[in-house]
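[1] sequence plus the predicted model coming up.
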Amino acid sequence: MPRVALFATCLTDTLFPATARAVVTLLERLGCDVEFPFDQTCCGQMHFNTGYADQAKDLARHFARVFAGYDAVVAPSGSCAGMVRDVHPRLGSPTPDAYELSEFLVDVLEVRDVGAYFPHRVTYHPTCHSLRVLGVGDKPLALLRAVKGLDLVPLPAAEQCCGFGGTFALKNPDTSTAMLTDKMRHVLGTGAEVLTAGDNSCLLHVGGGLSRLRAGVRPVHLAEILASTEEEPWAPATR
């Protein structure tokens, strides 16, 4: 099995460590040797998107040094994996084999049934970078359909952006809020208990809106669903 490095990403490492732990639990269960390089930092996406190309270039070079020598780099974020795969080469940085979690499971490990158990009604939001930069397609849905006990309900207008977009939500708050309102309306219309996605940034944005509405829909990262088993079922993280 491949020697895998976990690229936790800034947001997950800072605010959602349960997601990073879930990735390790899942990959080790599937036979991978998973390591966490402690020198990892930001991939530079925020810097690049706000016009700081030189700083992004330095971070891309650092990323390449930290993750050199691994068979694969796996991230619980289509956004950050997309930055590494799509933008780092344009910044002149050699790129290790970086994957978003679902594409690593389906394309590299060639598994869809990971032995998960999650007895909840779930709807899935496909994040923009996973769709439009990485092209993960229905891989996350294939993984969710194989989860024992999970009731998967389709999300209307699923491919519409949730309005987060990194700094877009800060620079264009009115537009972002309007997009968020549409997304929440569609989520609530499914009757789901859980909203899942492959990026904690989108779950933070949509989940925050749902929380303010006291809607009772919990955002849960895809990795945490896939790591849940009957013997060790998922439980809400406490902070």
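    That came in fine, so what should we check first?
[2] C-alpha only now, for contacts and for neighbours.
    Noted.
[3] tell me which element the residue of the chain positioned farthest from its centre is part of?
    Residue farthest from the centre of the chain, counting by C-alpha atoms, centre = their mean, is Asp54 at 26.2 Å. Here Asp54 is covered by helix 53-66, with elements defined by DSSP states H and E.
[4] can you mark which positions in that helix are buried?
    Judged by neighbour count (16 or more other C-alpha atoms under 10 Å), helix 53-66 contains these buried residues: 53, 56-57, 59-66.
[5] please apply the same query to stretch 73-92.
    Of the residues in stretch 73-92, 73-85, 87-88, 91 count as buried by neighbour count, 16+ other C-alpha under 10 Å.
[6] in strands, which of these appear?
    Among those, the subset assigned to strands under DSSP state E consists of 73-75.
[7] could you give the number of residues near Cys43?
    Applying other C-alpha atoms under 10 Å, we find 26 residues neighbouring Cys43.
[8] where does it sit: helix, strand or coil?
    The three-state label for Cys43, taken from DSSP: H, G, I helix; E, B strand; the rest coil, comes out as coil.
[9] wait, doesn't it sit right on Asp86?
    No - because the distance of 11.7 Å does not satisfy C-alpha atoms under 8 Å, Cys43 is recorded as not touching Asp86.
[10] returning to that earlier point: distance check, the residue farthest from the centre of the chain against Ala98.
    With distances defined as C-alpha to C-alpha, to the nearest Å, the gap from Asp54 to Ala98 amounts to 22 Å.
[11] now Val217
    Per C-alpha to C-alpha, Val217 is found 31 Å from Ala98.
[12] how about Arg214?
    Between Arg214 and Ala98 the distance is 37 Å, computed by C-alpha to C-alpha.
[13] list the contacts of Leu155.
    Listed by C-alpha atoms under 8 Å, 6 or more residues apart in numbering, the contact partners of Leu155 are 123-125, 186-187, 190.
[14] just put these in CSV and tack on secondary structure and neighbour count.
    As requested, these are arranged in CSV below (DSSP: H, G, I helix; E, B strand; the rest coil; neighbours: other C-alpha atoms under 10 Å):
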residue, secondary structure, neighbour count
Thr123, strand, 26
Tyr124, strand, 25
His125, coil, 26
His186, helix, 16
Val187, helix, 27
Thr190, helix, 17
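[15] and which of the residues you listed is nearest to Ala169?
    Minimum distance to Ala169 across the contacts of Leu155 is 17.7 Å, recorded for His125 (C-alpha to C-alpha).
[16] what about the helices in this protein?
    Counting by DSSP state H, the chain has these helices, from start to end: 10-15, 17-29, 45-49, 53-66, 78-82, 101-103, 128-129, 139-145, 168-171, 173-190, 200-212, 222-227.
[17] okay, pairing it with this:
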Amino acid sequence: MSHASSVAPNATRTAPAIEPPRQYPDKPADVFLFGTCVLDLFFPDAGMDAIRLLEREGIRVHFPQAQSCCGQPAYTSGYTDEARVVARAQLALFAGDWPVVVPSGSCAGMFRHHYFELFKDEPQTLKQVESLAARTFELAEFLLNVCRVQLHDSGAPVKVALHTSCSARREMNTHVHGRALLGQLAAVERVDHDHESECCGFGGAFSVRMPDISGAMVKDKTAALKGSGAAEVVSADCGCLLNINGCFEKQGERLRGEHLASFLLRRTGGHKGD
């Protein structure tokens, strides 16, 4: 792969303004699910749990089998041309008018914000980008603001720490939506932790290019999570979970992070009628 762009990695870019997505006065009957490559490979159960949460709301979930990566790893590494090829394929798959629900704030942010940069010189493609951006929702955001869920907790009392991907926090306000959903669970106490707004060190290709720095960052993150007194860790981003859980395992800790979709489904009794 040749370096096709002089654009610096995403860490040096100014964070985009958070634009509101399309408003849906009524719950849509159909949605697309964009599963993300990390979820598909490492957390498939979380993807199924996201589908179950949506189906429980009476929504038909469509999963285009040809979907792949959102293009973020190539884009944040400066391989703009390669990222554009990947992004173009996703634009074709998720055409139409259905909302696109993404169980990852960072990938949702790629759709909603960074595709505009990728296709800024292609006016015709920008029309597709605008449509996709307006219809893209991170899972917690969709459950909260479109489905308007009212969750009923059926679990035992527990203290939980919420970790939010730093890019999802900046670009999608995912921490706000996650906190709101956890706040609906009567027996769940969300505890704050040091370094809450800081990166866990994953950063996609960053953790490969800068393993020592990444390792130091995730050690700080796991120390803060352990020190919070939380019995469980929840996150809506699988990349972060992969990094944090790997560090916990290396340290011999029993504490593990769980995707928000799986946690919500487990706490609220699964399907209706279960």
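    Received the coordinates, thanks. Predicted, not measured: the structure shown is a model, and the values here were computed from it.
[18] same check for the contacts of Leu155 of the first structure, but in the second structure.
    Of these, the subset whose aligned partners also make contact in the second structure (criterion: both residues aligned by TM-score structural alignment, their matches' C-alpha atoms under 8 Å) comprises 123, 186-187, 190.
[19] what does stretch 85-101 of the second structure contact?
    For stretch 85-101 of the second structure, using C-alpha under 8 Å, 6+ apart, the contacting residues are 28, 30-34, 64, 66-71, 115, 128-129, 131-132, 135-139, 142.
[20] and for the most centrally placed residue in the second structure, nearest residue in space, chain neighbours not counted?
    Residue closest to the mean C-alpha point of the second structure, counted by C-alpha atoms, centre = their mean, is Ser104 at 1.3 Å. Of all residues beyond its chain neighbours, the one nearest Ser104 of the second structure is Asp237 (4.8 Å), with distances taken as C-alpha to C-alpha, 6 or more residues apart in numbering.
[21] what's the match for that neighbour in the first structure?
    For Asp237 of the second structure, the aligned position in the first structure is occupied by Asp199, per TM-score structural alignment.
[22] now do Gln67 of the second structure
    Per TM-score structural alignment, the equivalent position to Gln67 of the second structure in the first structure is Gln40.
[23] sorry, back to before: which ones are touching the match of Asp237 of the second structure?
    The contact partners of Asp199 of the first structure, by C-alpha under 8 Å, 6+ apart, come to 76-79, 127, 221.
[24] now do Leu265 of the second structure
    Leu265 of the second structure makes contact with 49, 52-53, 271, according to C-alpha under 8 Å, 6+ apart.
[25] aligned to it, what sits in the first structure?
    Aligned against the first structure - with TM-score structural alignment as the criterion - Leu265 of the second structure pairs with Ala227.
[26] and the gap between its match and Leu143 of the first structure?
    Relative to Leu143 of the first structure, Ala227 of the first structure is positioned 11 Å away (C-alpha to C-alpha).
[27] same question for Thr190 of the first structure.
    Here the criterion is C-alpha to C-alpha. By it, Thr190 of the first structure lies 20 Å from Leu143 of the first structure.
[28] likewise for Val106 of the first structure?
    From Val106 of the first structure across to Leu143 of the first structure, the span is 8 Å (C-alpha to C-alpha).
[29] same question for Asp151 of the first structure.
    Counting by C-alpha to C-alpha, the gap from Asp151 of the first structure to Leu143 of the first structure is 13 Å.
[30] the two - which one has more neighbours?
    Between Asp151 of the first structure and Leu143, Leu143 has the larger neighbour count (other C-alpha under 10 Å), namely 20 against 16.
[31] which residue in the second structure aligns with that one?
    Using TM-score structural alignment to pair residues, one finds that Leu143 of the first structure aligns to Leu181 in the second structure.
[32] swap in Ala75 of the first structure?
    For Ala75 of the first structure, the aligned position in the second structure is occupied by Val102, per TM-score structural alignment.
[33] was I right about its match contacting Leu33?
    Yes - between Val102 of the second structure and Leu33 there is a contact at 6.0 Å, judged by C-alpha under 8 Å.
[34] for the residue opposite Gly215 of the second structure in the first structure once aligned, which non-adjacent residue is spatially closest?
    Aligned counterpart of Gly215 of the second structure in the first structure: Thr177 (TM-score structural alignment). Closest residue to Thr177 of the first structure in three dimensions, ignoring its sequence neighbours and counting by C-alpha to C-alpha, 6+ apart: Gly163, at 6.8 Å.
[35] tell me who's in contact with that neighbour.
    Under the contact definition (C-alpha under 8 Å, 6+ apart), the residues listed for Gly163 of the first structure are 169, 175-180, 205.
[36] follow-up on the earlier one: so the helix holding Asp54 of the first structure corresponds to what in the second structure?
    Under TM-score structural alignment, the match for helix 53-66 of the first structure in the second structure covers residues 80-93.
[37] with the first structure overlaid, report how far that stretch is off on average.
    Once the two are superposed, stretch 80-93 of the second structure sits an average of 1.1 Å from its aligned residues in the first structure (mean C-alpha distance after the TM-score superposition for the first structure).
[38] how far does that stretch sit from its chain's centre?
    Stretch 80-93 of the second structure has its average C-alpha position 19 Å from the chain's average C-alpha position, going by C-alpha atoms, centre = their mean, to the nearest Å.
[39] with stretch 39-49 of the second structure instead?
    Shown here is stretch 39-49 of the second structure, whose average C-alpha point lies 12 Å from the average C-alpha point of the whole chain (C-alpha atoms, centre = their mean).
[40] cool, and stretch 35-49 of the second structure?
    Taking C-alpha atoms, centre = their mean, one finds the center of stretch 35-49 of the second structure at 11 Å from the center of the full chain.
[41] ends of that stretch, how far apart?
    Between the start and the finish of stretch 35-49 of the second structure there is a gap of 11 Å, counting by C-alpha to C-alpha.
[42] equivalent range in the first structure for it?
    The alignment of stretch 35-49 of the second structure onto the first structure (TM-score structural alignment) spans residues 8-22.
[43] quick one: contacts for Glu224 of the first structure?
    18-19, 22-23, 234.
[44] distance-wise, check it relative to Glu232 of the first structure.
    Using C-alpha to C-alpha, we find Glu224 of the first structure at a distance of 11 Å from Glu232 of the first structure.
[45] and what of Gln160 of the first structure?
    As defined by C-alpha to C-alpha, Gln160 of the first structure lies at a distance of 34 Å from Glu232 of the first structure.
[46] so for those two, which sits in the more crowded spot?
    Neighbours around Gln160 of the first structure and Glu232, counted as other C-alpha under 10 Å, are more numerous at Gln160. The numbers are 15 against 10.
[47] that one -> the second structure?
    Using TM-score structural alignment as the criterion, Gln160 of the first structure maps onto Glu198 of the second structure.
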